[in-house]
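J.: pasting a predicted model and its sequence here:
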Amino acid sequence: MLDQVSIVCRRRHLSPRTEDSYRFWIRKFIYFHGKRHPNTMGGPEVEAFLNHLASERHLSASSQTQALNALVFLYDSVLEQPLGEMAGLKRVQRRHRVPVVLAREEVKAILGQMTGVVRLMAELMYGAGLRVNECMTLRVKDIDFSGGVLNVRSGKGAKDRTTLLPERLHAPLKQQLLRVAELHKQDLSHGAGLAPLPSALARKYPSASTSLAWQFVFPSAVLRPWGESGRLARWHASDSTVQRAFREARDRAGIHKHASVHTLRHSFATHLLAFGTDIRTIQLLLGHRSLQTTMIYTHVIEVTRNVASPFDSL
């Protein structure tokens, strides 16, 4: 049945992460009910599982929502047995959280503790407001030096967008592309040199996967089999590569905020807002569907702007 879930996910062009998430929660649901087949269950069993996640497991609102979406997808799209209204479902209350933001000096201090390719990754995430996966999946063709822009393909929600390419990163990025070109040349000489392509592009454009344009800007250090042919391809670097390097650099810099590499994206938006960039432009650069999502950064700025504590005037 989980194979059927994967088939429907891929038919609808859902991201691999969404597919993995759906399979994870559906498996948890089945084990929770003693490995009963979902065909023999329905709304009451789904309610019991989701309420267990909230009351016994104390999961967050977002995790419970993930599980709910997975099970609604299972019954609506795979089993074609819609759940209907679930009156007994107890939803976890979503908390309003302000994102962690680094000051410009803190960003500079952390980047100063990083070197090599991982530093370039972090600089690009801060300079262009990229998510980790968006940075890792950049391809050579997505960089437009003449226009000074990055083309982000299939970002969150399978959306494309255009964002900034900082001028200070032109030179290091060109050096990185030279290294990618040299590595690609070596791979081709050993019968490899493929880059995995999305959807059915490999069949539509058979030679595209061997072209430099489709290679990842930050390639993996190893080759792996790809597709039915089993030919060796070079995927992109793992997200954990830059995540681990950022944590270590943050600790060396003596920054005690609970900041991850994703905090660079929050800092990008907040610093643009502080420089006077309008909120609509920031929404487009970040790729937010709703302006309400972007408005959270105004709270970070406006709460303390031009306000002095009364303690300072004592």
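T.: In hand now; what should we look at?
J.: from here on, contacts and neighbour counts on C-alpha atoms
T.: Noted.
J.: residue contacts, residue 252?
T.: 110, 113 (CA atoms under 8 Å, 6 or more residues apart in numbering).
J.: run the last query once more with 7 Å
T.: By CA atoms under 7 Å, 6 or more residues apart in numbering, the contact set of residue 252 is residue 113.
J.: secondary structure class for residue 272?
T.: Three-state assignment for residue 272 (DSSP: H, G, I helix; E, B strand; the rest coil): helix.
J.: I'd like to know how far it sits from residue 147.
T.: Using CA to CA, to the nearest Å, residue 272 is found at 20 Å from residue 147.
J.: what about the two, which has more around it?
T.: residue 272 (15 against 9; other CA atoms under 10 Å).
J.: please name the residues that touch the more buried one.
T.: No contacts exist for residue 272 under CA under 7 Å, 6+ apart.
J.: repeat the analysis, applying 10 Å as the threshold.
T.: 278-279, 281-282, 297 (CA atoms under 10 Å, 6 or more residues apart in numbering).
J.: another one to put next to it:
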Amino acid sequence: MKTVKLIRGAYKGEEIIQICFDTDSVVENHLIGFRDIQFNSSDNTWFVANTSINLSRIFHHLRKINCYVDYSDLTPKPLDFPVKKTPYTLPPMDDFHYKELKRFRRWLEEKRLSPHTVNTYVEVTGFFMRYCIGKKAKSYTKRLVESFNYEFIVCEGKSISYQNQCINGIKKYFLFKHMDIGLLELVRPKKEKKLPVVLSKEEVRTLLDVTYNLKHKTLLGLVYSGGLRIGEAINLKVDDIDSKRMLIHIKSAKGKKDRYTLLSHSFLEILRLYYKQYKPKDYLFEGQNSPTYSTSSAQWILKRAIARSGIRKEVTLHTLRHSFATHLLENGTDIRYIQELLGHSSPKTTMIYTHVTEHSIKNISNPFDDL
């Protein structure tokens, strides 16, 4: 009987349950099938949020493969880190605002915004409406928006990106209401200027080598070799691969733009093997119960590969796109071509890769060597 120990921990300020066990592929593969589990590559540990529901779920999940689960460490004890306070509770939506929100959704769709953007703006505007209901507000004011921003976003520890989404959504709603948003002076906070995480070529090769499933290897290889966003990869159709010109046609990408990106000769060999085995008809990557593969499934593929590879960086699917751009720049590719391949509207977005290339840093002489 395998022993698994559940211990209390913290990750990014949140209380978690760490799942500790001796290296065992059976346990690892079983954990991958557990919803909401996460993997911390910095210390090679699996974890879930520390809740009584998760404790019960993970206990029964591990018992299915006959594990002895030791959760004695999770008995109540004083914590040496702050516990997150009870989330801000919003009142339910009333019928008037529900109909208003439906009209707002239709107005956004008429503007031909992407479905993802529409869903985001409608969701955050719904939160703002419910907040206003709780405050019994009779009109929308700058102070009301600031109060919502502080109590529902800042105090709840939500990210700057989410805060910007909320402000964008509220601004769109005010435009829908024909309000002068200039008078409200709604300003979005500046994002943190973080450099992207980049894998070396050796790390990318290792990642693909430990991905044994041909479909999974092909998907990860496509994202890296074409510098694609995951949404672009899973929406790619068989006819979008132009093997004669060695190009991939990306249609209706971010900003509703089409573009071409590179088709690698080495990747084409993998792609042909994949096509012969899976025989996709329309979309290149078909889901089991849907026309396309899901983003969550792609994320699981990467998470499993990272766990096997031993890479300790914080890697996401977008890291492969960052790595593609950085390696092109290190190979001497003009940054204007890289901008076109990535589909960036502004060269400023592409310029961030000049800060993470190895060559630009390695050419600098360290003054310590002159001592």
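T.: Noted; the coordinates are in hand. These figures come from a predicted structure and were not determined experimentally.
J.: that older thread, may I ask which two of the contacts of residue 272 of the first structure are separated the most?
T.: 281 and 297 (13.0 Å; CA to CA).
J.: quick one: which of the two has more around it?
T.: Comparing residue 281 of the first structure with residue 297 by other CA under 10 Å, the one with more neighbours is residue 297, at 23 against 12.
J.: hang on, the earlier thing: and the contacts of residue 272 of the first structure as CSV, adding distance to residue 101 of the first structure and secondary structure?
T.: Below are these laid out as CSV (distance: CA to CA, whole Å; DSSP: H, G, I helix; E, B strand; the rest coil):
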residue, distance to residue 101 of the first structure, secondary structure
278, 19, coil
279, 17, helix
281, 19, helix
282, 16, helix
297, 9, helix
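J.: gap between the equivalent of residue 276 of the first structure over in the second structure and residue 338 of the second structure?
T.: Counting by TM-score structural alignment, residue 276 of the first structure corresponds to residue 332 in the second structure. According to CA to CA, residue 332 of the second structure and residue 338 of the second structure sit 10 Å apart.
J.: who has more neighbours out of these two?
T.: A count of neighbours by other CA under 10 Å puts residue 338 above the other of residue 332 of the second structure and residue 338, at 22 against 9.
J.: how about that one: what's its closest non-neighbour residue?
T.: Sequence neighbours aside, residue 325 is the residue nearest to residue 338 of the second structure in space, at 6.6 Å (criterion: CA to CA, 6 or more residues apart in numbering).
J.: just residue 103 of the first structure next, same as before
T.: That would be residue 267: by CA to CA, 6+ apart, it lies 7.4 Å from residue 103 of the first structure.
J.: residue 294 of the second structure matches what in the first structure?
T.: Using TM-score structural alignment, residue 294 of the second structure pairs with residue 238 in the first structure.
J.: same check on residue 260 of the second structure?
T.: In the first structure, residue 260 of the second structure lands on residue 162 (TM-score structural alignment).
J.: surely its match meets residue 134?
T.: No. With contact defined as CA atoms under 10 Å, residue 162 of the first structure does not reach residue 134; the gap is 11.8 Å.
J.: what touches both of the two?
T.: With CA under 10 Å, 6+ apart, residue 162 of the first structure and residue 134 have common neighbours 151-153.
J.: mind listing which of these are in helices?
T.: Per DSSP state H, helices hold no members of those.
J.: out of those residues, which is most surrounded?
T.: residue 152 (21 neighbours).
J.: what does it correspond to in the second structure?
T.: Per TM-score structural alignment, residue 152 of the first structure is aligned with residue 250.
J.: right, and that match touches residue 260 too?
T.: Yes. The criterion here is CA under 10 Å, and residue 250 of the second structure meets it with residue 260 at 5.9 Å.
J.: between the two, what contacts are shared?
T.: 226, 240, 341, 343.
J.: of all these, which two lie farthest apart?
T.: Largest separation among these by CA to CA: 240 and 343, giving 16.1 Å.
J.: between the two, which one's more packed in?
T.: Higher neighbour count among residue 240 of the second structure and residue 343: residue 343, with 21 against 16, using other CA under 10 Å.
J.: and the residue nearest to residue 338 of the second structure, how far is that from residue 248 of the second structure?
T.: Distance, residue 325 of the second structure to residue 248 of the second structure, using CA to CA: 16 Å.
J.: swap in residue 8 of the second structure?
T.: To residue 248 of the second structure, residue 8 of the second structure is 47 Å away according to CA to CA.
J.: and if you look at residue 191 of the second structure?
T.: 32 Å.
J.: what does residue 298 of the second structure give?
T.: 20 Å.
J.: quick one: terminal-to-terminal distance for stretch 289-296 of the first structure?
T.: 14 Å.
J.: and it, what's buried?
T.: For stretch 289-296 of the first structure, a neighbour-count test (16 or more other CA atoms under 10 Å) marks 294, 296 as buried.
J.: and for stretch 129-149 of the second structure?
T.: Applying 16+ other CA under 10 Å to stretch 129-149 of the second structure flags 129-133, 144-145, 148-149 as buried.
J.: closest to residue 185 of the second structure out of those residues?
T.: residue 145 (10.4 Å).
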